[in-house]
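Novice: Got a predicted structure plus its sequence, pasted below:
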Amino acid sequence: SKMATKSMANLFIDDTSSEVLDELYRVTKEYTRNRKESQKIIKNLIKMVVKLGVLYRNNQFNSEELILA
């Protein structure tokens, strides 16, 4: 959880992904009508995106897993 800071996320998330996450935050905030809950959801999503990015960059996925993506 310590790695889920803005600076660490910026290392692994490109501009397009960042824009998508910003839009997802806006939509989530509108849907839940709860800022804190929306931030928690997006924080967990960012953690997942960063972890997947690290795994992908280190070639940790086999061909079957890449096909699913």
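Specialist: Looks like it came in fine. Residues are numbered from 1 along each chain as shown.
Novice: Only C-alpha atoms from now on, for both contacts and neighbour counts.
Specialist: OK.
Novice: burial measure for the residue nearest to Ile13 when sequence neighbours are not counted, as a count.
Specialist: The shortest distance from Ile13 to any residue that is not its chain neighbour, by C-alpha to C-alpha, 6 or more residues apart in numbering, is 7.0 Å, and that residue is Val50. Counted by other C-alpha atoms under 10 Å, the residues lying close to Val50 total 20.
Novice: tell me which element Val50 falls in.
Specialist: Under the assignment given by DSSP states H and E, the secondary-structure element containing Val50 is helix 35-57.
Novice: Please compare the first structure with the one that follows:
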Amino acid sequence: MWETTGWCLRTWLKVTFVLAVLIGVAAMVWGVGSRPFVLTVVAAVVLELLTIRGLLREWAFDARGRWWWFW
């Protein structure tokens, strides 16, 4: 179970890092107050939430198959 938890955390951190870099690039290209930048931030938040939802589903699926809380 710790393997799945570690994998989920690593994947989440990678996705978060990539999205943060893309938001930083968008801020440099379009400027912080522009409409494309705001749309980029909204899209990044939606992608982040979808990633978290998917990773939680993967983790829960693996947790259902194990009695990991007893070990």
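Specialist: Received, thanks. Predicted model, so just to flag it, every value in this text is computed and none were measured.
Novice: Can you give me the TM-score here?
Specialist: The TM-score (TM-score structural alignment, normalised by the length of structure 1) is 0.50; 48 aligned residues with a C-alpha RMSD of 3.0 Å.
Novice: about what we covered before: which part of structure 2 matches the helix holding Val50 of structure 1?
Specialist: The aligned range for helix 35-57 of structure 1 in structure 2 is 37-59, by TM-score structural alignment.
Novice: Can you list the buried residues in the matching stretch?
Specialist: Neighbour counts over stretch 37-59 of structure 2 (16 or more other C-alpha atoms under 10 Å) mark Phe37, Val38, Thr40, Val41, Ala44, Glu48, Thr51, Ile52, Leu55, Trp59 as buried.
Novice: Touching it from outside, list them.
Specialist: For stretch 37-59 of structure 2, the external contacting residues (C-alpha atoms under 8 Å, 6 or more residues apart in numbering) are 4-5, 8, 12, 15-16, 19, 23, 26-27, 30-32.
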